[in-house]
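> the amino acid sequence is not available; the structure is as follows:
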């Protein structure tokens, strides 16, 4: 079943790339943005909180959130880093820069929490393998805590692309990736106990929801 979903999603990515290329060609040289997100918000005080702030209880959901979001953010940063010399659209490059600047500090913050709690910090951010049983359709990773993660083949395809093809593939993949992050953050807000973690989750929801809207506009999708 995982193989079937992967084939279906790749077909959808390819179809989106064809239609999005025309839209992106009109935006490629643009220096402006008509989206609500503007510049990505600077990390909030919650994102800058140090691991030394161990006062205040945390629970299993807080640990799961940090351990899942760290590799999730790392993959987003990996994707964003590819845009510098592969993207053709100035707006795509700007978005990628904002993603990288926002999420790298959050990785450090969450790693600090885990160390202070005596929990394992994920050592790497491998893309999900096709055979790992994860459901990538619609950006849902079930109970894995890795909703929206790309598999290795998707990452390889992105790395090998360039120009308008890269732009459309990057945006399509990053929308799914962001949707997964928002899903994980909503779970933290609902079940988490550690105030800095729930505050960071709120930041993720606000920033990445705005970026999803921005990316859908670049892809030529009208959200009403």
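Thanks, I have it. Everything numeric here is computed off the predicted structure, so don't read it as measured data.

> drop to CA atoms for contacts and neighbour counts, all remaining ones
OK.

> can you pull the contacts of residue 163?
If a contact means CA atoms under 8 Å, 6 or more residues apart in numbering, then residue 163 has 86-89 as its contacts.

> selecting buried members of those residues in PyMOL, what would you type?
Restricted to the buried members of these, where burial is judged by 16 or more other CA atoms under 10 Å, the PyMOL selection command reads as follows:
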select buried, resi 86+87+88+89
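
> save the contacts of residue 163 as JSON lines, and put in distance to residue 15 too.
Formatted as JSON lines, those follow (distance: CA to CA, whole Å):
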{"residue": "86", "distance to residue 15": "20"}
{"residue": "87", "distance to residue 15": "19"}
{"residue": "88", "distance to residue 15": "19"}
{"residue": "89", "distance to residue 15": "19"}
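
> a markdown table for the contacts of residue 163, including secondary structure?
Rendered in a markdown table, the data for the contacts of residue 163 read as follows (DSSP: H, G, I helix; E, B strand; the rest coil):
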| residue | secondary structure |
| --- | --- |
| 86 | coil |
| 87 | strand |
| 88 | coil |
| 89 | coil |
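
> so the residue of the chain positioned farthest from its centre, which state does it fall into?
Relative to the average C-alpha location in the chain, and by CA atoms, centre = their mean, no residue lies farther out than residue 55, which sits at 29.4 Å. Taking three-state DSSP as the rule, one finds residue 55 in the coil state.

> buried ones in the helix or strand harbouring residue 208?
Assigned by DSSP states H and E, residue 208 belongs to helix 195-218. The neighbour-count check on helix 195-218 (16+ other CA under 10 Å) flags 196-205, 207-218 as buried.

> ditto for stretch 11-30
Neighbour counts over stretch 11-30 (16+ other CA under 10 Å) mark 13-14, 16-17, 20-21, 23-25, 27-28 as buried.

> got another, please set it beside the one above:
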């Protein structure tokens, strides 16, 4: 079994535990729009979250973590267009606090966080080879590669956030999903504009 397979198994296990923890934390009621879907009754976040919320927070933490890693790789370089440096800085500043927020939700919901690196390469996640290419690039080449990779990364995040908006129950998690859709859609347009100018 490869390390990547182990990480994937750990992520799936964390999500399975999340579902068990959320359904066990309080009495449940059937969600009228989705037969068989249940959510806990009560005013606290742990009593209003469902499996979609747990999945969103667990996976978006890992997604944000990689975006910050990509931004750090870009920010460590010299000779990069200042507009791309500014974008990478803004991404890092925006997403780090969101990770903290989502970790807090998981703790409140009694859901374990997935192990770092446990996400597969869907949803816009970069592969090890992608990350190595960014690390090896320099100057204008690094700026272009960062933009190309981050566009794909953001597009994956928007898909994940739209799923949470449609299926999530916790108001704070759904609100974050809406904010991610808005912010990252705007950044995708910005990055495409920058790419056209480099």
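Happy to help now that I have it. The model shown is predicted, which means the values in this text are computed figures rather than measured ones.

> if we can go back for a sec, where in structure 2 does the helix holding residue 208 of structure 1 fall?
With the alignment judged by TM-score structural alignment, the segment of structure 2 matched to helix 195-218 of structure 1 spans residues 171-194.

> report the distance from the matching stretch to the chain centre.
The gap between the average C-alpha position of stretch 171-194 of structure 2 and the chain average comes to 12 Å, counting by CA atoms, centre = their mean, to the nearest Å.

> what's in contact with it?
With CA under 8 Å, 6+ apart as the contact definition, stretch 171-194 of structure 2 has outside contacts at 53, 57, 83-84, 147, 151, 154-155, 157-158, 161-162, 164-165, 168.

> how big is the offset of that stretch relative to structure 1?
If you overlay the two and look at stretch 171-194 of structure 2, the average distance to its match in structure 1 is 0.3 Å (mean CA distance after the TM-score superposition for structure 1).

> what about the alignment partner in structure 1 of residue 142 of structure 2, how many residues nearby?
Matched to structure 1 by TM-score structural alignment, residue 142 of structure 2 sits across from residue 166. Around residue 166 of structure 1 sit 24 other residues, with neighbours defined as other CA atoms under 10 Å.

> for residue 166 of structure 1, which non-adjacent residue is spatially closest?
Nearest-residue entry for residue 166 of structure 1: residue 87, 5.9 Å, with adjacent residues in sequence omitted and distances by CA to CA, 6 or more residues apart in numbering.

> which residues does that neighbour contact?
93, 162-164, 166-167.

> also residue 195 of structure 2?
Contact partners of residue 195 of structure 2, counting by CA under 8 Å, 6+ apart, are 144, 147-148.

> out of the residues you listed, which are buried?
Buried members of the contacts of residue 195 of structure 2, scored by 16+ other CA under 10 Å, are 144, 147.

> export the contacts of residue 195 of structure 2 to a markdown table and tack on distance to residue 5 of structure 2?
Compiled in a markdown table, these are given as follows (distance: CA to CA, whole Å):
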| residue | distance to residue 5 of structure 2 |
| --- | --- |
| 144 | 31 |
| 147 | 29 |
| 148 | 27 |
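
> in a markdown table: the contacts of residue 195 of structure 2, plus secondary structure and distance to residue 17 of structure 2.
Conversion of these to a markdown table gives the following (DSSP: H, G, I helix; E, B strand; the rest coil; distance: CA to CA, whole Å):
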| residue | secondary structure | distance to residue 17 of structure 2 |
| --- | --- | --- |
| 144 | helix | 40 |
| 147 | helix | 36 |
| 148 | helix | 35 |
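
> now, which of the contacts of residue 195 of structure 2 sits nearest residue 119 of structure 2?
residue 148 (20.2 Å; CA to CA).

> I figured residue 54 of structure 1 hits residue 115, correct?
No - if you go by CA atoms under 8 Å, residue 54 of structure 1 and residue 115 don't touch, sitting 10.2 Å apart.

> now do the SS call for the residue nearest the centre of structure 2.
In structure 2, the centroid-proximal residue (CA atoms, centre = their mean) is residue 60; its distance is 2.2 Å. The three-state assignment at residue 60 of structure 2 reads helix, by three-state DSSP.

> and it, what's its match in structure 1?
The alignment partner of residue 60 of structure 2 in structure 1, by TM-score structural alignment, is residue 69.

> average distance between stretch 59-69 of structure 2 and structure 1?
Its match in structure 1 and stretch 59-69 of structure 2 itself, once the structures are fitted together, sit a mean 0.3 Å apart by mean CA distance after the TM-score superposition for structure 1.

> buried set for that stretch?
Using 16+ other CA under 10 Å as the test for burial, stretch 59-69 of structure 2 gives 59-68.
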